[in-house]
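> the following block contains a protein sequence and its predicted model.
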Amino acid sequence: MSTSPERSNKTTPSKKKNRHSHTASLPDTFQSQQALKNAVFLKMRLLHNSASASASASETEPEPEPESESDSQTHHHLPPRRHSSTGPDFSSRLSDELLLNVFSKLPKTQLISNSTVCKRWCRLNGKLVRAIRVFDWDFIKSGRVIFRFPNLIDVDIVQSCVKCCRNSGILLSNKLVSVHLDSARVSGEGFLKKGDFLDSQEVDRGVRILAEGCGNLRRVVLINVSEVGLNCVAEECETLQEMELHNCDDFALKAVSGCKNLQILRLIGCVDGFYESVISDIGLTILAQGCRRLVKLELVGCEGSYDGIKAMGQCCVMLEELTLCDHRMDGGWLSALSYCGNLKTLKLQSCKSIDVSPGPDEHLGSCSTLEELHLQKCQLWDKPGVRALFLVCEAVRELVFEDCWGLDSNTFAATSICRNIRFLSLEGCSLLTTEGLESIVLSWKQLTRLRVVSCNNIKDSEITPELATLFSVFKELKWRPDSRSLLSSGLAGTGVGQGGRSFGFK
């Protein structure tokens, strides 16, 4: 009789333990809840806390009796009980599709932290990554980049192909490339030498791995790749739309012409201190004959002349935007722009000259479809070349000058050829005076938007009533020629800005 209470005391904890285990059962919990799509992580946290409480209770309770057949069937599919502090992995019950749907709703910055949770989450988060910049060449050569990120559409491998000291405290950066430098290797020949790049054959092998593993690539940034590697890209990546090539020569462009759907191309030829490759009329002609669907073309440090630009204009009839950065074009190239029958935007950046020998005015022609002309950090001391540029671009509607050297009142007077200007932006033009600005602006009858920033020779005190009246009808005006500008108070009561939608002094 004395053993009966003891037996009953032993069976009572067993039932309690089974009740806790059943409460922590994931199927029962999920079947009774319908907030999975909005609170899946909250549900996992609640289940985890319940399982932890059950595990702590089991440490003080006696060993439970064997489960009945029905209990065994109920818990048959559950993972074995874990006694670690982390608790069971309830996310293993969620399908890959469901987890991917949840991860896709999270900020992109959280993908990295999610990838460190477990191997499965790492694999799933890798499927959501679309664009990467590779710094370690072994990551490409081993094929891990394909396994880790199978759905890539944008890949940049430039920095992984440059042999540099990653632990160096010297970082040289510009808008084209960033490299770590070893002070012992820097010489008068430049920051990067030929031996500082991976061999073209090695780069070709890595590019082949990328092209075969990521057939849906839409954008690639490559360096020191030869015709062999680019041929593989053209064959495997039929959806490729944008390409950026560093340190390549004319003959590599023969393979680029095989990319039939290519629309945006950026060629970086010679960059002082970095690259010394040559892209000339030969490469531009080859490119024009193959890439007939180009919409945007940017040439950085490229050589060429009238023939190369003419070939691009005649063959690439869809070309709408042309950018020349630090060009090495021969004299007379400006007249070839007239063959670009659909050109809408022309940008000249960091050019030491516009055209050293533009030729007679009657041979220049004009771009009748041109809408925007941007001059950024260019040297405008060569007045014949500047004048020839505005003759070719006389139909332009938007004119932008930014930090251009040599833009004085006489040079700016050449813009009077352009009669259809509607928007003018001047920034960092310290030689231009108020008189020089007024003489041209008053002649533009269609001008409705004006932006003047950091032009120290343009003074508030020199504004005439005619110019103030013109300001009053502008739709947009940003006037900050210098830090001491008092135009907002000096023109109080004149009605300036009342006729436009947007007017501000900053």
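Arrived safely.
> please make it C-alpha for all contacts and neighbour counts, starting now.
Noted.
> next, the buried residues of the longest helix that the chain contains.
The longest helix of the chain (DSSP state H) is helix 36-58. By neighbour count on 16 or more other Cα atoms under 10 Å, the buried set for helix 36-58 is 40, 43, 44, 47, 48, 50, 51, 52, 54, 55, 58.
> my read: the third one touches residue 94, true?
Read it as residue 44. No: with contacts counted by Cα atoms under 8 Å, residue 44 stays clear of residue 94, the gap being 10.6 Å.
> quick check, nearest of the buried residues of helix 36-58 to residue 223?
Closest approach to residue 223 among these (Cα to Cα): residue 40, at 44.5 Å.
> coming back round to it: next SSE after the longest helix of the chain?
helix 69-74 (DSSP states H and E).
> that next one packs against which elements?
Where contact means 3 or more Cα pairs under 8 Å, 6 or more residues apart in numbering; DSSP states H and E, helix 69-74 is not packed against any helix or strand.
> going along the chain, name the strands of the stretch 401-506 of the chain.
According to DSSP state E, counting those that start in this stretch, the stretch 401-506 of the chain carries its strands in the segments 423-427, 449-453, 476-480.
> swap that for the stretch 101-250 of the chain, sorry
Using DSSP E, counting those that start in this stretch, strands in the stretch 101-250 of the chain cover 131-133, 154-156, 170-173, 178-181, 219-223, 242-246.
> reformat these into TSV and put distance to residue 73 next to each item.
What follows is the strands of the stretch 101-250 of the chain, written out as TSV (distance: least, Cα to Cα, whole Å):
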stretch	distance to residue 73
strand 131-133	47
strand 154-156	50
strand 170-173	64
strand 178-181	62
strand 219-223	54
strand 242-246	58
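> and these: which comes nearest residue 504?
Residue 504 lies closest, by Cα to Cα, to one member of those: strand 170-173, at 35.2 Å.
> second one coming, line it up with the first:
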Amino acid sequence: MRGHDLINAILPDELILEILCRLDSYKSSCDACSLVCKRWLKLERASRRTVRIGASGNPDAFVKLMIQRFAAVCNVYIDERLPISSPFPSTYPLGHGMPRTATRKSRSCKRIRGSSSKLHCAVESSGSEESDIEPFSLSDAGLTALAEGCARLEKLSLIWCSNVTSVGLRSIAENCKALKSLDLQGCYVGDQGLAAVGECCKQLEDLNLRFCEGLTDAGLTELAIGCGKSLKVLGVAACAKITDLSLEAVGSHCTSLQTLSLDSEFIKNKGVLVVARGCPALKALKLQCINVTDEALLAVGTYCLSLELLALDSFQRFTDRSLCAIGNGCKKLTNLTLSDCYFLSDKSLEAIATGCTELKHLEVNGCHNIGTSGLESIGRSCPALSELALLYCQRIGNNALFEVGRGCSLLQALHLVDCSSIGDDAICNIAQGCRNLKKLHIRRCYEIGDKGIIAVGKNCKFLTDLSLRFCDRVGDDALIAIGQGCSLQLLNVSGCNKIGDAGLTAIARGCPRLVYLDVSVLQNLGDIALAEIGDGCPLLKDIVLSHCRQITDVGLSHLVKRCTQLESCHMVYCPFVTAAGVATVVSSCVNLKRVLVEKWKVSQRTRRRAGSVLAYLCVDL
């Protein structure tokens, strides 16, 4: 009833808090609720559990403000890779980071991500270059303030916070004993801080140590001893001083470990052997360790009987013996990724197919000795296969996909990249046998043309995501069949030069739910197609038009007339698109977040009006 606030008059604080807590993962909804009234703002702040922060301005002071406003926060994500925002929108529009030299000589501001409002921290610079760099990075003082103000902290992510040391991490450990997840990617913390976490945080379950160059075996060993009973997920990458010694400690103490990710040239067989024997609950293992050989993976196949995911990358020193052991022992394996494993052959896939019949995801990337017969075995023995990716597999031919089409009716996603021996006949068999296909991505497979894609359009009615990049033989007939048979949401036909207005017109008329479209490098595409897309696809959010030499300002005006939800538009190297066309796009789409265009095509008026969304391919030197 107009003039009466029934919600605030009837609903108690406890009920509104309960509603807001359920919205915590939807930041935009929380922000909207906080704008209703002062009461809702106060309640929303009291219920906000998750906050994401960059590292511009003065992060230390900003953390203190965040703690004051959000008393219930327990998940904090700080990422110093986020762009630096400027406090001077008239000179440097938001979205274009002000040069650090300019920012250092002024007051700087900071926007908290996850806040119901913008918080600004003004910090006077000291004048010297060396001291002025400091305010842009979170320091131990800021981390200490976070520790003292958020005693209930459960998840902490510090991405590339290079100024944080063991002092700050020790504060977190001593004050936040309920910590369950800690991400230290790119942080130069030392052994003392990690040891403190092991000593105090007995509930720690998830630890990421990627690119933590300051750590040695001593720190990881102490943590493994302290958190051995609780730790379930561990990631280590590019830590030159972490070797088999600390990995042995992980295997000896972390008996509940379920996920292990290792990327190191210093880890050899011994550490992986101890983990395999000591962690029977291991479910996911990702290895990029060039010095690990068959011996380690034989142990994985023998002891890790609960293994569900295995990813092997750049292995040069192991053979089919390893995969045979995995196939014999890991019967629960559902996800297998093999990248640049040059000494694996068809025998490996045959062993996996025979032993791991529950396999759902398979990716073979650059394994040049794996051919048709190995994948045929997968098609015959793994009926649950739902996603298949074949990248740079020159020896895999049509017969392999014949068997997949015949035996894997549940397949929903197929990725093919640079598979020169796979052609239309294979795609026809997939289309006829895998009618539940939802995603089809093909790139630079020059033997695939209209025939195969037409079969997909006729048989795969659930297809929503189609990418055909640089497939020279695919033309309008293929897209006409897709438009008549499928309701796409995402389409990428970049570089398919035989596609023109007729094919895109069919898509526009048959796929009204389209939200993403990439038609870059289509030389025959003109304004007619853009007009049809504008009329038929009102939900479109992202479009890539770069290198389309036939489109003009007229086509753009038709496109944006009804595609009012457009958020992103790339249109570089379109010679007949002028400053007027760019202005039309910017003025018509209120939700626009990014426009990629040549700088010289942007007028001063457009730059003033929408500088924050403009991105330039070419900038002044």
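Received, thanks. Please read these numbers as outputs of a predicted model, since none were measured by experiment.
> follow-up on the earlier one: using TSV, lay out the strands of the stretch 101-250 of structure 1 together with mean neighbour count.
Output for those, formatted as TSV (neighbours: other Cα atoms under 10 Å):
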stretch	mean neighbour count
strand 131-133	15
strand 154-156	19
strand 170-173	12
strand 178-181	18
strand 219-223	21
strand 242-246	20
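> of these, which is nearest residue 314 of structure 1?
Per Cα to Cα, nearest to residue 314 of structure 1 of these: strand 242-246, 21.1 Å.
> show me where the stretch 151-300 of structure 2 has its helices.
Secondary structure of the stretch 151-300 of structure 2 by DSSP state H, counting those that start in this stretch: the helices cover 166-175, 191-200, 217-227, 244-253, 269-278, 294-303.
> a markdown table for the ones you listed, including distance to residue 466 of structure 2?
Output for those, formatted as a markdown table (distance: least, Cα to Cα, whole Å):
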| stretch | distance to residue 466 of structure 2 |
| --- | --- |
| helix 166-175 | 46 |
| helix 191-200 | 46 |
| helix 217-227 | 45 |
| helix 244-253 | 43 |
| helix 269-278 | 40 |
| helix 294-303 | 37 |
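> out of the ones you listed, flag the one nearest residue 355 of structure 2.
Residue 355 of structure 2 lies closest to helix 294-303 among the helices of the stretch 151-300 of structure 2, at 11.1 Å (Cα to Cα).
> okay, buried residues for that closest one please.
The neighbour-count check on helix 294-303 of structure 2 (16+ other Cα under 10 Å) flags 294, 296, 297, 298, 299, 300, 301, 302, 303 as buried.
> just flag the most distant two among those.
Using Cα to Cα, the buried residues of helix 294-303 of structure 2 span at most 14.4 Å, a distance reached by 294 and 303.
> CSV for the buried residues of helix 36-58 of structure 1, including distance to residue 421 of structure 1?
Formatted as CSV, the buried residues of helix 36-58 of structure 1 follow (distance: Cα to Cα, whole Å):
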residue, distance to residue 421 of structure 1
40, 57
43, 62
44, 62
47, 67
48, 67
50, 71
51, 72
52, 72
54, 77
55, 77
58, 82
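> ok, of the residues you listed, which one's closest to residue 455 of structure 1?
Using Cα to Cα, these come closest to residue 455 of structure 1 at residue 40, 57.6 Å.
> check contacts around the closest one.
Going by Cα atoms under 8 Å, 6 or more residues apart in numbering, residue 40 of structure 1 touches no other residue.
> next one: it from residue 433 of structure 1, what distance?
Residue 40 of structure 1 is 65 Å from residue 433 of structure 1, where distance means Cα to Cα, to the nearest Å.
> now do residue 284 of structure 1
Relative to residue 433 of structure 1, residue 284 of structure 1 is positioned 41 Å away (Cα to Cα).
> so which of these two has more stuff around it?
residue 284 (24 against 18; other Cα atoms under 10 Å).
> tell me the contacts of the corresponding residue of structure 2 for the more buried one?
Aligned by TM-score structural alignment, residue 284 of structure 1 pairs with residue 375 of structure 2. Residue 375 of structure 2 makes contact with 346, 349, 350, 396, 400, 401, 404, according to Cα under 8 Å, 6+ apart.
> kindly recompute the last result at 10 Å.
Under the criterion of Cα atoms under 10 Å, 6 or more residues apart in numbering, the neighbours of residue 375 of structure 2 are 346, 349-350, 353, 362, 364, 381, 390, 396-397, 399-404.
> wait, is it part of a helix?
Yes: applying DSSP: H, G, I helix; E, B strand; the rest coil, one finds residue 375 of structure 2 inside a helix.
> show me which parts of stretch 517-528 of structure 2 are buried, residue by residue.
517, 518, 519, 520, 521, 522, 523, 525, 526, 527, 528.
> do you know which of the helices of the stretch 151-300 of structure 2 lies nearest residue 558 of structure 2?
With Cα to Cα as the measure, helix 166-175 is the member of the helices of the stretch 151-300 of structure 2 nearest residue 558 of structure 2 (55.8 Å).
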